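S.K.: using only what follows, build the 3D model:
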Amino acid sequence: MPQHDLIVIGAGPGGYVAAIRAAQLGKNVACIEQEPLLGGTCLRVGCIPSKAMLESSHLYEEVAGGLDKRGIKTTGVKLDLPEMLRHKERVVQSLGGGVDALFKKNKITRYFGHARIDGPGRVVVTGKDGNEELTAAHILIATGSKPATLPGIELDGDRIGSSTEALSYDQVPPHLVVIGAGYIGLEMGTVWRRLGAQVTVLEYLDRILPGMDSELARDAKKLFEKQGLTFQLGCKVTGVKLNRKTCDVQIEGADPIRCDKVLVAVGRKPNTDDLGLDSVNVETDHRGFIAVNGHYQTGEPTIYAIGDVIGGAMLAHKAEEEGVACVEQMYTGYGHVNYDTIPGVVYTEPEIATVGKTEDALKEAGIPYRKGTFPFIANSRARASGHTDGKVKILAHKETDRVLGVHIIGPHAGELIAEAAVSMEFGASSEDIARCCHAHPTLAEAVKEAALAVDKRSINS
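M.R.: Here you go, the predicted model:
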């Protein structure tokens, strides 16, 4: 019976990072993953392939008709969807192989199969050759999440599917209906809109991007509508009827919408199927998320959990930070994640990025604040590149000037938000950001100008 210091269940961003950090600390680590390719949902059918498709579809749209004003004339541009999908798979396979190489480099033992906890310190792995029992002083659950659906809608993996299927449509659907106007729905909706689909986005709430700063969400909706997306907000989807070749999406109190494909993007749920949690003192809440304390410890002292399976923001980088913090707490006595400085990014065009408190949350909490904004149309690098939509918005405490939140919609917002996250992690004020020299001409100058605008002294607007 193999004996390890730590068994990690799941090799997604949280699990594989935790395994590597534990190995760096000199521990004998095992990682159990039932998929052949390491990297989890994020790498296989999530973050990475979606970004490959977003980038490719954006390039296609620009080359097909978006470069005339830049003096670049193109003719005869054609979409080769099979090759675009092959590029996506090459990226995925390459990165998955990279994780495998990291396991070998750090001497992490990989077990292939389904893991089931069989009491404290024991895990049974069911693989193609039968069962194998492992033991360890500690067990870390990092099994992630899976797509959720709605009552009355059954995913058939063909015409009605999740983002997994939407990453691999073998042809551009003439009409795609996206149920859910969050990160995933908008990203995949824009991919297929760029490639030629008519896209209708349905959302139960009266706004898109729930939880994001509402001002930026309103700006984003206007930009997406200009790009060709159609939104129906405040509508309740009650079911999807399959016809011979089409689908009818049924909406309460309204006529059904006929389409060719349906993407259900209404969130994700914890992946705890057949984990054996009933054999140990590991509790879950009413939605199935595993309950943990501030050190990611479950009710069973030797069993920990991180990432999507414990709830909160379902982001790969949040899981990575939790994986490192959990292992360091386990073996060094200290590990911490500052949840107020975890950024979120929507990789549409333009990108939308956020970190810290929204203006809505500050108002609701009665926290006094000042706001500074700066539009990209006034930024020289944005003008030169031809991507001027959007703005930077900085929220700072009215009395202390400490930065409470930064929200960006515009070119490369996902990269620009890193400066804001670092600034907030170190307790910076808007004055601190404003006093830092930013290279010219760069998009990052828009962050500096927004910081200046908090004190109503922006130079270029």
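
S.K.: only C-alpha atoms from now on, for both contacts and neighbour counts.
M.R.: Will do.

S.K.: I'd like to know which elements the host helix or strand of F224 is packed against.
M.R.: F224 belongs to helix 214-227 when assigned by DSSP states H and E. If you count contacts as 3 or more CA pairs under 8 Å, 6 or more residues apart in numbering; DSSP states H and E, helix 214-227 packs onto strand 403-410.

S.K.: show me what the next helix or strand after the strand it packs on is in contact with.
M.R.: Toward the C-terminus, strand 403-410 is succeeded by helix 413-425 as the next helix or strand (DSSP H and E). Applying CA atoms under 8 Å, 6 or more residues apart in numbering, the external contacts of helix 413-425 come out as 338, 341-343, 345-347, 350-355, 403-404, 406-408, 429, 433, 443-444, 447.

S.K.: and the helices in the stretch 51-200 of the chain?
M.R.: Ranges of helices within the stretch 51-200 of the chain are 81-105, 163-166, 183-194, based on DSSP state H, counting those that start in this stretch.

S.K.: closest to E322 out of those helices?
M.R.: helix 81-105 (18.3 Å; CA to CA).

S.K.: how about the closest one: buried residues?
M.R.: 81, 84-85, 87-89, 91-93, 95-96, 99-100, 103 (16 or more other CA atoms under 10 Å).

S.K.: separation between the closest residue to T358 other than its chain neighbours and E225?
M.R.: Sequence neighbours aside, D213 is the residue nearest to T358 in space, at 4.9 Å (criterion: CA to CA, 6 or more residues apart in numbering). Taking CA to CA, to the nearest Å as the measure, D213 and E225 are separated by 18 Å.

S.K.: this one as well, want them side by side:
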Amino acid sequence: MSKSPIYDVIVVGAGPAGYSSAIRCAQLGLKTACIDNWRNKQGQRILGGAHLNSGCVASITLLESAKLYHALNHDLKKHGIHAENISVDIAAMIDHKDTIIDALGHRITELFNHHKIDSIHATAKLLNARQIRISPVDGSETSIVEAKHIILATGSSPMQLPYAKVDNEFIVDSFAALNMTTLPKKLAIIGAGVIGLELASIWSRLGSETILLEAQESFLSLPDQQISREAYRIYTQQGFDLRLGARVTAAKKGSKKVMVEYQDQEGSHSLRVDKLIVASGRKPNTENLAAPEANLLLDENGYVYVDENCRTNLPGVYAIGDLNLLGPMLAHKGIEEGVFVAEQIAGRHSTINYDTLPSVIYTDPEIAWVGQTEQALRAMGEPIKIGIFPFHATARAHASDRTEGLIKLIAHADSDALLGVHIIGVQASELIAEAVLAMEFSASSEDFARTIHAHPTRSEAFHEAALAFKKKTLHIPN
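M.R.: Presented below is the predicted three-dimensional model:
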């Protein structure tokens, strides 16, 4: 077992949190290495982690293809455009997604080369506060690398269910669900949360009969409940078969089908589907991350204990992104923590405002929000006021023939400070940035009302929602 030179920083993991942290460390003049073991379908190294290869980037790429196919089949005639014999090649669609992923992964590699970051293709195990044992993916000799600081950023992976064991042929996880090369005629998804809905948005548009089995009695508990109700209405109209309070008890493969058994308030039921996707959440990748003698402190669910500065119980060791519970499992949360920790190590102290961290669900239409929900604020007894504006009252929405959804502003009834902004609609993930910026600078609803927005645009719904506080909307009756 050989021993390598000491680095200033070693980052374990090359997902958004890890690669961002490594790049920022290198920018600050720190000698940096990044260890990651991800391989693409050809067995070649690719950076970007699960987020790029099997998460949001892969998902939204496929969704864009699915939206085009759906539009060609269902939406063009009203525009006076006629197309005949439209077909879909799922395998080619997957290849297109893989080409984009590979290009983005190579771009990260180029950034590593530019910043002179040592990129090590291996699995890593934390031995103590300064040492990591690496086992190269190519099977070459195991070695130990040392650093003054270690940043753990190994991300998360799909949770497994004992009653629906994944074989990635008939019962598949979210990664395999983004790589199916044939169209299931009938598809069931365990979980109607963020991941389940995003996958349903893809495959239902391509023509699969899609059934979502959600154990919870309520639909989408994380967003504002008015947004969730609107989402339920829209997704049901799109053809999603949403079954709430449906607890799956067994799933078995047989005769090239999957038999799914579940229970709800009406009793026991069974389904026969071509594919079953398990989308029941994610877990932090901390299994085998640290040797027992390292004494890295984890909670009962495998998350790494950290303080408000992402420091673990080991001096000089940090845990960022999906490994900690400082915020939700979001790529941009991990990116900010990566930069935050890098600057701490370099002696530059900054802050992260988790209160203005945006959340996005990449369905179609998208859901996005920042700040508090109405139900949370009412539970706290906060005096609030609400301004709502539907997209169907904007000219731009009609021009694009996508009028579904709304913007909801929540402000303090006394101070007028914005406390939450919630959107369901086309490009909600882009629109929410305006709300994040406004809240970061402590804007009021009056600030939104006085800000001139271009007309016709979707963003002017912000302006109108703010005018709604004083019953001054211009394009709907007050």
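
S.K.: tabulate the helices of the stretch 51-200 of structure 1 (JSON lines), appending distance to I417 of structure 1.
M.R.: Shown next, in JSON lines, are the helices of the stretch 51-200 of structure 1 (distance: least, CA to CA, whole Å):
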{"stretch": "helix 81-105", "distance to I417 of structure 1": "24"}
{"stretch": "helix 163-166", "distance to I417 of structure 1": "25"}
{"stretch": "helix 183-194", "distance to I417 of structure 1": "16"}
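
S.K.: and S94 of structure 1, what is it in contact with?
M.R.: Contacts of S94 of structure 1 were listed using CA under 8 Å, 6+ apart, and none were found.

S.K.: CSV for the buried residues of helix 81-105 of structure 1, including distance to I208 of structure 1?
M.R.: Shown next, in CSV, are the buried residues of helix 81-105 of structure 1 (distance: CA to CA, whole Å):
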residue, distance to I208 of structure 1
L81, 29
M84, 29
L85, 28
H87, 31
K88, 28
E89, 30
V91, 30
V92, 29
Q93, 33
L95, 32
G96, 33
V99, 35
D100, 38
F103, 40
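
S.K.: quick revisit: how far apart are the helix or strand following the helix holding F224 of structure 1 and its match in structure 2?
M.R.: Next helix or strand after helix 214-227 of structure 1 toward the C-terminus (DSSP H and E): strand 230-233. After superposition onto structure 2, strand 230-233 of structure 1 sits on average 0.6 Å from its aligned residues (mean CA distance after the TM-score superposition for structure 1).

S.K.: now the helix or strand just after strand 230-233 of structure 1: which residue numbers in structure 2?
M.R.: Remark: after strand 230-233 of structure 1, the chain's next helix or strand is strand 237-242, criterion DSSP H and E. Under the alignment (TM-score structural alignment), strand 237-242 of structure 1 falls on residues 248-253 in structure 2.

S.K.: what's the matching stretch in contact with?
M.R.: With CA under 8 Å, 6+ apart, stretch 248-253 of structure 2 has contacts from 163-165, 170-171, 190, 213, 215, 258-263.

S.K.: now, which of these sits nearest S280 of structure 2?
M.R.: Distances from S280 of structure 2 to the contacts of stretch 248-253 of structure 2, taken by CA to CA, are shortest for I190, at 6.2 Å.

S.K.: aligned to the closest one, what sits in structure 1?
M.R.: Superposed on structure 1 with TM-score structural alignment, I190 of structure 2 falls opposite I179.

S.K.: show me where the stretch 351-478 of structure 2 has helices.
M.R.: Assigned by DSSP H, counting those that start in this stretch, the stretch 351-478 of structure 2 shows helices spanning 374-379, 395-399, 428-440, 445-450, 460-467.

S.K.: which stretch among those comes nearest R24 of structure 2?
M.R.: The closest of the helices of the stretch 351-478 of structure 2 to R24 of structure 2 is helix 428-440. By CA to CA, the value is 22.8 Å.

S.K.: equivalent range in structure 1 for the closest one?
M.R.: Going by TM-score structural alignment: helix 428-440 of structure 2 matches residues 413-425.

S.K.: give the buried residues for the matching stretch.
M.R.: For stretch 413-425 of structure 1, by 16+ other CA under 10 Å, it's A413, G414, L416, I417, A418, A420, A421, S423, M424.

S.K.: repeat that for stretch 254-268 of structure 2.
M.R.: K257, V258, M259, V260, E261, Y262, Q263, D264.
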